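Q: Fold the following.
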Amino acid sequence: MLWRRHVEPFTRPLVYALFRFRRGLTLGVRGVVTDGEGRVLLVQHTYVHGWYLPGGGVERRETAETALAREMQEEAGVRVLGRPTLVSVHSNEPRHPGDHVLLYRVHAWEPCAASVQGEIHEVGWFAPDALPADTTPSTRQRIAEALHGAECDPMW
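A: So this is what the prediction gives:
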């Protein structure tokens, strides 16, 4: 499935154009989850390089919290228990015009089976001060904001 990483740069403009046509503005969610040892949950997708916080797009007739719970279960095998805490709101304008991302902190969760196959290459738990070298800069910044009180950057 890693062949998607080679195709993605060529398909991205078409996908973004479709999103803009269908939605105008888009909204995404990402979740910061830690385990009992304080490690943070990250995922590697099959279609882009690097480690990311799990999450995805909010669909029509879906709340942001519902989308977060769905994406966490689909991508990472994490069932969100209770309500997550909204940490921050970001514009993703430089990478995806019209896109905004909500960052949540998930405090209560339990493991479950990931419900979607093919999108996620790997799931991992990492100490916040020892993230993989290819963790994206935005992911690093969001972790610092959510876990260490770093100043929030309004841009994703």
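Q: alpha carbons only for contacts and neighbour counts from here, please
A: Will do.
Q: Glu145 versus Arg83, what's the distance?
A: Arg83 sits 19 Å away from Glu145 when distances are taken as C-alpha to C-alpha, to the nearest Å.
Q: okay, those two: which has more neighbours?
A: Applying other C-alpha atoms under 10 Å to Arg83 and Glu145 shows that Glu145 carries more neighbours, namely 17 against 14.
Q: Name all residues that make contact with that one.
A: Residues counted as contacts of Glu145 (C-alpha atoms under 8 Å, 6 or more residues apart in numbering) are 151-152.
Q: That one should be in a helix, yeah?
A: Yes. Secondary structure of Glu145 (DSSP: H, G, I helix; E, B strand; the rest coil): part of a helix.
Q: can you give me the end-to-end distance of stretch 145-153?
A: Counting by C-alpha to C-alpha, the length from the leading to the trailing residue of stretch 145-153 is 9 Å.
Q: Before we compare anything, build this one as well:
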Amino acid sequence: MPRRLRGAAYQGFYRLPHPVRRRIVRLIAPKYLVGAVCIVRDSDAREPGRLLLLRQPPGRGWGLPAGLLKKGEAPEVGAARELHEESGVRIAPDELTPAVPNAIVHPKGWVDTVFMGTVPASTTELVVDGGEVLEAVWFPLDDLPRLTPNTALVLGVYGIGPRAAEQTPSASS
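A: Presented below is the predicted three-dimensional model:
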């Protein structure tokens, strides 16, 4: 598109009322679901450490505490909420550390915001509901079980697990 025509299109767009502009953008722009993920380590464990993983139905692999954010919910609040709902582990949102990179854009249309946390496994009770989560277990980092593909991808971005050596170009900070 020639420069002048593109400039005129932008000027016309910005003259439209804000609600109309927002509707146009929502029709044209890609849509993403936004989730929050917690990578929780055992603060008592010796190196290489232990990681909290969950087995969810259908139970073919182990995953991280995670879920979709509620509308208007801050990512760290959603991460803390999902962690507690799925495992019984409580970490205050301000005690979670944003991972670097903090967001992972998945090719299938969702974005995960990722947070790190630690708790002492020896004094932290794991509680699961048996419906959404079948099991919660601490695993040694050097002996992880079979992971779900998305969990392997997320952990790999942070140098953990079977995909640790891979570079994920879709990760962004």
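Q: Need the residues that contact stretch 129-142 of structure 1.
A: Against stretch 129-142 of structure 1 from outside (C-alpha under 8 Å, 6+ apart): 49-53, 103, 126, 150, 152, 156.
Q: Which of the residues you listed lies at the shortest distance from Trp3 of structure 1?
A: His49 (11.3 Å; C-alpha to C-alpha).
Q: What residue in structure 2 is paired with that closest one?
A: In structure 2, His49 of structure 1 lines up with Arg60, judged by TM-score structural alignment.
Q: Show the residue spans covered by the strands in structure 2.
A: Along structure 2, counting by DSSP state E, strands occupy 33-42, 50-55, 62-63, 66-68, 97-106, 110-119, 135-140, 171-172.
Q: Any chance of CSV for those, columns mean neighbour count and distance to His18 of structure 2?
A: Supplementary listing: these in CSV, determined by neighbours: other C-alpha atoms under 10 Å; distance: least, C-alpha to C-alpha, whole Å:
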stretch, mean neighbour count, distance to His18 of structure 2
strand 33-42, 22, 23
strand 50-55, 23, 43
strand 62-63, 24, 41
strand 66-68, 21, 27
strand 97-106, 18, 28
strand 110-119, 20, 26
strand 135-140, 18, 46
strand 171-172, 14, 29
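Q: Export the ones you listed as TSV, with columns for distance to Arg4 of structure 2.
A: Formatted as TSV, those follow (distance: least, C-alpha to C-alpha, whole Å):
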stretch	distance to Arg4 of structure 2
strand 33-42	36
strand 50-55	55
strand 62-63	51
strand 66-68	42
strand 97-106	34
strand 110-119	35
strand 135-140	59
strand 171-172	33
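Q: Between those strands, which one is closest to Val77 of structure 2.
A: Nearest to Val77 of structure 2 among the strands of structure 2 is strand 33-42; the distance by C-alpha to C-alpha comes to 8.8 Å.
Q: Summarise which helices and strands the closest one is packed against.
A: Identification of packing neighbours for strand 33-42 of structure 2 by 3 or more C-alpha pairs under 8 Å, 6 or more residues apart in numbering; DSSP states H and E yields strand 50-55, strand 66-68, helix 75-87, strand 110-119.
Q: Measure how buried Val128 of structure 2 is and give me the count.
A: 19.
Q: contacting residues around the nearest residue to it once chain neighbours are set aside?
A: Excluding the flanking residues, the one nearest Val128 of structure 2 by C-alpha to C-alpha, 6 or more residues apart in numbering is Ser87, at 5.4 Å. Neighbouring residues of Ser87 of structure 2 by C-alpha under 8 Å, 6+ apart: 54, 65, 126-128, 133, 136.
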